[in-house]
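[1] Predicted structure and sequence below. I'll ask about it afterward.
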Amino acid sequence: MKCVIDELYESVLRKVDGQRIARVAIGAGYTYVELDDGGAGVAYTNKEGGISRGLAGRMERMPVEEALTYLLSGRGLEVSFGLATANALVNRPRAELRERDALLESELSPSDVVVLVGYFPTYINRLKEKVKEVYVLEIMEVASKDVEVYPWWAYARLFSKATRLYITGTTISNHTINYILPSSVEIENKYIIGPSTPMIEDPFISYNVKGLSGSLVTNKEACFKIAMQGGGVKDMFKVGCLKKVFLPLEKSTT
């Protein structure tokens, strides 16, 4: 039986057109991949599991078809490389993309119960005065006086009462999306957010995801240097080499 990561891999693979990897930076915070056709992408660096013997030093000039197979790896650094490659391939300017955030206060209701998969302090601050309840699922231990934080494996308990769901794209890097998405199909207002998010309709639309909030690299040299020197997306957004974009997803009625 295919999982979400398998479906994502197959979807992105169909976009490949002979590209090769031009350069790679697997930094302490984020991984950066640039392709020989000029595309570039970033992904959260999952440090749970290192690089297989023989892979380091041969990523450059690797065919993108091969690089994408690392999305399926059981090693965190390799998945980060595969996901950044996917984002370099599909996170590119196109007419459907909007320069906005996934969270719009105008869409919220006082009766909403919101679950954040991932700890997003800015979202928590924007939500807590406008909705009934806010909960967080997080893979790391987080102490917060503003919101109840649960371990990620408590998803079934919280999803049963959620009306809105915001899922970090980092769930792709650590493969927890394989559990999160199939368990949340019935939640109508569901979004995948963060710079690691691939801006591609399939397979997310089949799980009733309403929108993707990801990133586009606008200055390759600056993003590459920040990743190389251990920086993260806050640094990238600050210098303006990365920008937020939103892709609304709508199922065809035909």
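    Received, thanks. Residues are numbered from 1 along each chain as shown.
[2] Could you use CA atoms for every contact and neighbour count after this?
    Noted.
[3] Count the neighbours of the nearest residue to residue 246 once chain neighbours are set aside for me.
    Distances taken as C-alpha to C-alpha, 6 or more residues apart in numbering place residue 213 nearest to residue 246, at 4.4 Å, with adjacent residues excluded. Using other C-alpha atoms under 10 Å as the criterion, residue 213 is surrounded by 29 other residues.
[4] close enough to count as contact, residue 213 and residue 99?
    No - with contact defined as C-alpha atoms under 8 Å, residue 213 does not count as touching residue 99 (9.4 Å).
[5] what does the host helix or strand of residue 226 contact?
    When elements are assigned from DSSP states H and E, residue 226 belongs to helix 220-228. With C-alpha atoms under 8 Å, 6 or more residues apart in numbering as the test, helix 220-228 has contacts from 24-32, 34, 40, 217, 232, 235-236, 239, 241-242.
[6] okay, now the one to match up with it:
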Amino acid sequence: MILNQKLFESVCTAAVRVTVDQVMIGLGYTAVSLSDGGIGIAATGVAIDGSHSGNMDVVDYEGRPAVDLLEGIRMPDPMLRTMALALINALSQPRALTLPEDTRNRILFDRFGILDGARVAMVGYFPPLVRFLEKKQIPLSVIDDTRGIGDKKTFYRQLGDWAQVLILTATSIVNGTMEEILCHAGPGLETVVLGPSTPMLPQAFAHLPVHMLAGSAVMDREGALKAVRHGGGTRALKPFTRKVYWCFEKAS
């Protein structure tokens, strides 16, 4: 997978300079903290069929060079990819903290004309966002294998000839489906990679039809670690993170 390799290359230089401090695997999210104080999170690994990866007897990376764990982003095991993605987000945390905020999804809605009635396809069920879009009567098609929602064949066809905006969960990096999904994107489809797992590394996505990265930067290390340790999800992590974004320039 080209994306995973590019993510590796984007942070490998930084990874050789630090060691892994803690790896904390929670029910909702996994956190990795570093010897230089950095911290990143990623949704705890699931397989393509929606089950947990099954391999919970993970290698102990604490105290080891971060580059050892970084190799996991190129491995097939979802749990190992999760830890590596959290590490990537820890290594890129300083940059993420400099990015602008989109606390109420205003940039997302305005830039892509969603509130004007753009037809939206969504990979990964984001409950608050779905409720909001349905309340606004925005045309919406959702697929989420973990919840048994949607038909893949129908959804892929919609990406090619119906959808105008694709909201794509960053956990598709963990289960290895992002590039497969984007292969079905029609020429006018605009894609947003969304969720706390999103690596804020635009250069890694340059080969893909991605138009916006909407992720999170951890502001409170100890608070985030506690939330992960207690099995918290996105809502539990919200007080300890801030929503950040990066928009790619539109082609002229």
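    Looks like it arrived, so ask away. Just so it is clear, the structure is predicted and the values come from calculations on it, not from any experiment.
[7] tm score of chain vs chain?
    After superposition, the two chains reach a TM-score (TM-score structural alignment, normalised by the length of the second structure) of 0.85; 241 aligned residues with a C-alpha RMSD of 2.5 Å.
[8] hmm, back to that, shared neighbours, residue 213 and residue 99 of the first structure?
    Joint contacts of residue 213 of the first structure and residue 99 (C-alpha under 8 Å, 6+ apart) are 244, 245, 246.
[9] Tell me who's in contact with the last one.
    Residues touching residue 246 of the first structure, when contacts are defined by C-alpha under 8 Å, 6+ apart, comprise 97, 98, 99, 100, 101, 102, 211, 212, 213, 214.
[10] do the same with the first one
    The neighbours of residue 244 of the first structure, taking C-alpha under 8 Å, 6+ apart as the test, are 99, 100, 101, 195, 213, 214, 215, 216.
[11] Kindly confirm my reading that the third one is in a strand.
    Just to be clear, that refers to residue 101 of the first structure. No - per DSSP: H, G, I helix; E, B strand; the rest coil, residue 101 of the first structure lies outside any strand segment and is coil.
[12] what's the burial count for it?
    16.
[13] I'd guessed it sits against residue 214; true?
    No - applying C-alpha under 8 Å, one finds residue 101 of the first structure not in contact with residue 214, separated by 9.0 Å.
[14] Need the overlap of contacts for the two.
    244, 245, 246.
[15] Now do the strands for the stretch 51-200 of the second structure: every range, in order, please.
    Here the stretch 51-200 of the second structure has its strands, by DSSP state E, counting those that start in this stretch, at 120-123, 140-143, 165-169, 190-194.
[16] elements contacting the first one?
    I take that to be strand 120-123 of the second structure. Here strand 120-123 of the second structure touches strand 140-143, helix 152-161, strand 165-169, going by 3 or more C-alpha pairs under 8 Å, 6 or more residues apart in numbering; DSSP states H and E.
[17] possible to save those as CSV with distance to residue 124 of the second structure and mean neighbour count?
    Below are these laid out as CSV (distance: least, C-alpha to C-alpha, whole Å; neighbours: other C-alpha atoms under 10 Å):
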stretch, distance to residue 124 of the second structure, mean neighbour count
strand 140-143, 6, 19
helix 152-161, 12, 16
strand 165-169, 5, 23
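[18] related to what we said a few turns ago, just the buried residues from the contacts of residue 244 of the first structure, in PyMOL please.
    In PyMOL, this line selects whichever of the contacts of residue 244 of the first structure come out buried by 16 or more other C-alpha atoms under 10 Å:
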select buried, resi 101+195+213+214+215+216
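[19] Which of the contacts of residue 244 of the first structure sits closest to residue 74 of the first structure?
    residue 195 (21.5 Å; C-alpha to C-alpha).
[20] Trace the closest one over to the second structure, please.
    Matched to the second structure by TM-score structural alignment, residue 195 of the first structure sits across from residue 196.
[21] Pretty sure residue 58 is one of the things residue 22 of the first structure touches, is it not?
    No - using C-alpha under 8 Å as the test, residue 22 of the first structure is too far from residue 58 to be in contact (11.0 Å).
[22] I'd like to know which of the helices and strands packed on strand 120-123 of the second structure lies nearest to residue 90 of the second structure.
    Taking C-alpha to C-alpha, strand 165-169 is the member of these nearest to residue 90 of the second structure, at 18.8 Å.
[23] Now do that closest one: which elements does it pack against?
    Judged by 3+ C-alpha pairs under 8 Å, 6+ apart, the packing partners of strand 165-169 of the second structure are strand 120-123, strand 190-194.
[24] rerun that using 10 Å as the cut-off
    Judged by 3 or more C-alpha pairs under 10 Å, 6 or more residues apart in numbering; DSSP states H and E, strand 165-169 of the second structure is in contact with strand 120-123, strand 140-143, helix 178-182, strand 190-194, strand 212-218.
[25] May I see the ones you listed organised as a markdown table, with distance to residue 56 of the second structure added?
    Converted to a markdown table, those look like this (distance: least, C-alpha to C-alpha, whole Å):
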| stretch | distance to residue 56 of the second structure |
| --- | --- |
| strand 120-123 | 26 |
| strand 140-143 | 27 |
| helix 178-182 | 23 |
| strand 190-194 | 26 |
| strand 212-218 | 25 |
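[26] Could you check how far residue 244 of the second structure is from residue 168 of the second structure?
    In this view, residue 244 of the second structure and residue 168 of the second structure are 16 Å apart by C-alpha to C-alpha, to the nearest Å.
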